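Asker: can you look at this prediction? I've put the sequence above it.
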Amino acid sequence: VMAFDRVQDRLDEIVSRGAAPAGSVAQVASESDVVVTSLPNDRIFRAVALGAEGVVENARRGAVLMDTSTVSATVSAEVAQAALARGVQYLRTTVSGNGVVAAAAALTVMASGPQAAYDLALPLINTIGRRAFYLGQAEEARLMKLAVNLMISVSAGMIGEALTLGRKSGLDWSKMLEVLASSQVASPMVLYKTPPLKERDFTSTMSAITQTKDVDLILDCAAQSYVPLPLTSAVRGMFQGLISMGGGEDDYIALVKHVETLSGVA
């Protein structure tokens, strides 16, 4: 669950006027103009969206279901069909950014679904995101999110291999990271991961298990489209190795440790 300061301020304001927290998903859906969900996987998203006590079954006609989860386009399309039948406007609003970006309400939001729903939800989107992109009427936001996460996952493997190669060849750990953060490969991801890597702090902002779930969604999507993804497939194996060695709850950038272990680096 991602909590954003500006959204929390609004919730505090509502509660201060005497509104009580809802007791169920069905109650939230029945009393809301916009329902925002952020859920970990297909199974839970389907249950919350489509269950008898879920959002679609209990929402008002014309209400907006605004989902920020990273889930498959397949289950998303299933929710879209059910929402259309019930007169619920279903908006896919996937997000990109880390915890620091989220706390600053500066996420990048990728949206797809009915244009009217996007226009209605845009003020809310702007409370969690600095930039918003409307991509189309259907599953475009889901697919764009998978493309972004593909690059993040492969970049994690690349960082692990580069740092291990340098370390085993005798380069200083801190100086390597300083150079990378000042070089042409210094993406926002590299800059965000440099400080914890300097301290070798692998506390999770996104666990290896969760990142592997996203990689599986990417590979499933690629299989449906007959797109070969050899780099992503290789990184999937790296994540599986990290998880098998007890690193599943570490941050996904702990692929560095896994490559070091394979290379005999203490």
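Answerer: Ah, there it is.

Asker: use CA for all of it now, contacts and neighbours both
Answerer: OK.

Asker: what about A19, how many neighbours?
Answerer: Residues near A19, counting by other Cα atoms under 10 Å, number 11.

Asker: likewise for A82?
Answerer: Residues lying near A82 (other Cα under 10 Å) number 16.

Asker: next, it: secondary structure please.
Answerer: When classified by DSSP: H, G, I helix; E, B strand; the rest coil, A82 comes out as helix.

Asker: my read: it touches V56, true?
Answerer: Yes. Counting by Cα atoms under 8 Å, A82 touches V56, with 7.1 Å between them.

Asker: and for those two, which residues touch both?
Answerer: L50 (Cα atoms under 8 Å, 6 or more residues apart in numbering).

Asker: A further structure is provided below for comparison with the first:
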Amino acid sequence: MTKLAFLGLGVMGFPMAGHLQAAGHDVCVYNRSPAKAEDWVSKHGGRSAPTPRDAASGADFVMACVGNDDDLRSVCLGPDGAFAGMKEGAIFVDHTTVSAKVTEELYGKARDGGLSFVDAPISGGQAGAENGQLSIMCGGDQAAYDAAEPVMNTYAKLCRRIGVSGAGQMTKMCNQIAIAGLVQGLSEALHFAEEAGLDGRSVVEVISQGAAGSWQMSNRYETMLDDAFEHGFAVDWMRKDLGICLATAEETGASLPVTALVDQFYKDVQNMGGGRWDTSSLFKRLRKVKG
């Protein structure tokens, strides 16, 4: 049994923390809205704390899954932040998708305080979190990763260290770049099939078994055709992530023309009122364009 803290109980963090408690760890949770933390304790046991510092006090590992750069700073830094409560040698594992810049900043502050910091963004969506089947891409010192990996494996299908601090976040950017193009391509294929008078389900049955097949195709085509977009990662969050990708591309000199275009398509979806729809709602945008 390991003493753990988990900060952030959204659609991903809530079940992830639950897996840790179910595995026999001693888990203390923190959430910005205390009612969510109380709900988690009523479902899973464990304890809740009023501040990140209190949750992190005495913990061997502190895991976080919050919203953005500012949210992450707020749970790490300051008199009530986790870093102020963590014991020397403890390891902070960040599952949030944030910029590599804030990761490097917090890695440095953690190191200066005798702590370790692993950036460990996740992919797999709400279903992956609930089923303990997440893909976790990590950056940070090898020793810290080696210590944290068995804990992360509680909710991981695959967990890998890619490189130094920030490498996990850079890899997550690659993930989001790939998803953006895949979802737009799938949306256009289904739209084309409809306009050509074909049955979309029959089309996907055939093409999914060939070179066009993908996770997005297998897991999202039916809900897309059913005009149901409440099954995954929200457009608002995708735009946040793509903004990080595009800003980082400016810094590194990478060219992301398709990503930039799809980001604008997601802006169209937001303007349709679909900020909380899942990312496959690019298909709904094409149906609206037709109309």
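Answerer: Everything's here; your move. Computed from a prediction, not measured in an experiment: that's the story for all the values here.

Asker: report the TM-score for the pair.
Answerer: TM-score for the superposed chains, counting by TM-score structural alignment, normalised by the length of the first structure: 0.92, backed by 263 aligned residues with a Cα RMSD of 2.0 Å.

Asker: what's A84 of the second structure aligned with over in the first structure?
Answerer: Residue correspondence to the first structure (TM-score structural alignment): A84 of the second structure is matched to E57.

Asker: nearest residue to that match other than its sequence neighbours?
Answerer: L50 (6.7 Å; Cα to Cα, 6 or more residues apart in numbering).

Asker: could you pull up the contacting residues of the one you found?
Answerer: V56, E57, V79, A82.

Asker: assign the second one to helix, strand or coil.
Answerer: It refers to E57 of the first structure. For E57 of the first structure, the secondary-structure state derived from three-state DSSP is helix.

Asker: all strands in the stretch 51-200 of the second structure, in order from the N-terminus.
Answerer: Under the criterion DSSP state E, counting those that start in this stretch, the stretch 51-200 of the second structure contains strands at 61-64, 91-94, 116-119, 122-123, 134-139, 156-163.

Asker: the first one maps to which residues in the first structure?
Answerer: Strand 61-64 of the second structure lines up with residues 34-37 of the first structure when matched by TM-score structural alignment.

Asker: tabulate the contacts of L50 of the first structure (a markdown table), appending distance to F133 of the first structure.
Answerer: Shown next, in a markdown table, are the contacts of L50 of the first structure (distance: Cα to Cα, whole Å):
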| residue | distance to F133 of the first structure |
| --- | --- |
| V56 | 25 |
| E57 | 28 |
| V79 | 21 |
| A82 | 25 |
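
Asker: by neighbours, which of the residues you listed wins?
Answerer: V56 (31 neighbours).

Asker: go ahead and confirm that one touches F45.
Answerer: No. Counting by Cα under 8 Å, V56 of the first structure stays clear of F45, with 11.5 Å between them.

Asker: measure the residue nearest to E57 of the first structure to E178 of the first structure for me?
Answerer: As defined by Cα to Cα, to the nearest Å, L50 of the first structure lies at a distance of 48 Å from E178 of the first structure.

Asker: chain center to the lengthiest helix in the second structure, what's the gap?
Answerer: If you go by DSSP state H, the second structure has its longest helix at helix 167-195. Mean-position distance between helix 167-195 of the second structure and its chain equals 16 Å (Cα atoms, centre = their mean, to the nearest Å).

Asker: that one maps to which residues in the first structure?
Answerer: Counting by TM-score structural alignment, helix 167-195 of the second structure lines up with residues 140-168 of the first structure.

Asker: average distance between that stretch and the second structure?
Answerer: Here the mean offset of stretch 140-168 of the first structure against the second structure after fitting is 1.0 Å, by mean Cα distance after the TM-score superposition for the first structure.

Asker: residues of that stretch that come out buried?
Answerer: Under the neighbour-count criterion of 16 or more other Cα atoms under 10 Å, stretch 140-168 of the first structure has 140-146, 149-150, 152-161, 163-165 buried.
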